[in-house]
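Visitor: Structural data only, the sequence is not supplied:
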């Protein structure tokens, strides 16, 4: 009987250790999913994400394709219930791939108290995302607004000449969210970079 008890204890201990390892592995995998998803989106252009959405500079483009024009549309979306004004200064531009362009979005806090917002970008079609680079963007940082404050926020971008010929129109959309209970730094910046 003693031999059986010892065998059961060892068996139970091994099972508990294996289950603990599985739980720790699942926990670690859960934490790894977000950065893994970001990398996959960046590499594949999935969900309209490109390398420039993380705040990195666009690669230097050697040539400007003056023979080709692409229409870039700008869309501004406010998160539901957000009492802000948010719109593009222009709704579309005709651009030559390889040349840098600058446009602006206009945001205004309509409330009587200060607020902090963050814009989340997306590019469509998804096949164009890897060919659309932002060198400067208000979406890279949190935007702190005083009561009733309005501001023009610049976006500098380049469309890569390697954009597939079938893509004639690109849409750059921003969804603006309010960040509640955040400690923001100076106007338009924070301690952490936004994505």
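Guide: That came through, no problem. The shown structure was predicted, so the numbers you read here are calculated from the model rather than taken from an experiment. Numbering: from 1, shown residues only.
Visitor: hey, let's count contacts and neighbours off CA atoms from now on
Guide: Noted.
Visitor: Residue 10: what secondary structure?
Guide: State at residue 10, reduced to three classes by DSSP: H, G, I helix; E, B strand; the rest coil: helix.
Visitor: From residue 165, how far out is it?
Guide: 66 Å (Cα to Cα, to the nearest Å).
Visitor: neighbour-wise, which of these two wins?
Guide: residue 10 (12 against 9; other Cα atoms under 10 Å).
Visitor: Hmm, residue 142 and residue 116 touching each other?
Guide: Yes - the criterion here is Cα atoms under 8 Å, and residue 116 meets it with residue 142 at 6.7 Å.
Visitor: The two: which has the busier surroundings?
Guide: residue 142 (27 against 22).
Visitor: ok, and here's another one to check against it:
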């Protein structure tokens, strides 16, 4: 009799613990989101509110929508590579997060390792062109005929001088282990780009 009473109490305690654990697990998601919204430490929690056309959408306060910068993408290859951007140019606002894909293909019959060197025109734009993700940070090995795509994720600093209206981002892709080429001396196209 005492053992049956003890078992019932233990079963009740275990049921309370299980219900408490379930409730805690169920409450974690809204609790986590609320803490992230208060502290601003989770971009995903903020991003859910930025649904286009939503009444609660909040814009990035760092984006300067009063200006547009034309970003031109240039690709040069030293060696038998196919190397090109997905688009030749984009218009972006300073402070806006932008992604551009580049495609690479090793057209040789041997495995090669390569890396890219970036350059900017006008030169003053380099200090304001912030790459968050870029294939130029790493060396890549491609098998014969292998094709890959890699992103460049960047933000143009809103402190970019107002007279700069066009930036050219140029990459030179070269084989690692061969003679490293100098970064190309890109110039802003005449009639485009900068004033002054």
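Guide: That came through fine. Computed from a prediction, not measured in an experiment: that's the story for all the values here.
Visitor: After superposing, what score do the chains get?
Guide: With the length set by TM-score structural alignment, normalised by the length of the first structure, the two chains reach a TM-score of 0.59; 119 aligned residues with a Cα RMSD of 1.4 Å.
Visitor: what's stretch 106-113 of the second structure in contact with?
Guide: 80-82, 139-147, 175-176 (Cα atoms under 8 Å, 6 or more residues apart in numbering).
Visitor: What's residue 97 of the first structure aligned with over in the second structure?
Guide: With TM-score structural alignment as the criterion, residue 97 of the first structure lines up with residue 94 in the second structure.
Visitor: With residue 170 of the first structure instead?
Guide: Per TM-score structural alignment, residue 170 of the first structure is aligned with residue 167.
Visitor: which residue packs closest to its match, ignoring adjacent ones?
Guide: Distances taken as Cα to Cα, 6 or more residues apart in numbering place residue 71 nearest to residue 167 of the second structure, at 4.9 Å, with adjacent residues excluded.
Visitor: Residue 103 of the second structure too?
Guide: residue 149 (4.4 Å).
Visitor: which SSE is the one you found in?
Guide: strand 147-156 (DSSP states H and E).
Visitor: which residues of the first structure does that strand align to?
Guide: The alignment of strand 147-156 of the second structure onto the first structure (TM-score structural alignment) covers residues 150-159.
Visitor: If you count residues, where's the longest helix of the second structure?
Guide: Longest helix of the second structure, by residue count under DSSP state H: helix 2-39.
Visitor: helices or strands next to that one in the packing?
Guide: helix 43-47 (3 or more Cα pairs under 8 Å, 6 or more residues apart in numbering; DSSP states H and E).
Visitor: Pull the distance from the helix it packs on to the chain's centre.
Guide: 15 Å (Cα atoms, centre = their mean, to the nearest Å).
Visitor: cool, and stretch 34-43 of the first structure?
Guide: Using Cα atoms, centre = their mean, the offset of stretch 34-43 of the first structure from its chain centre is 11 Å.
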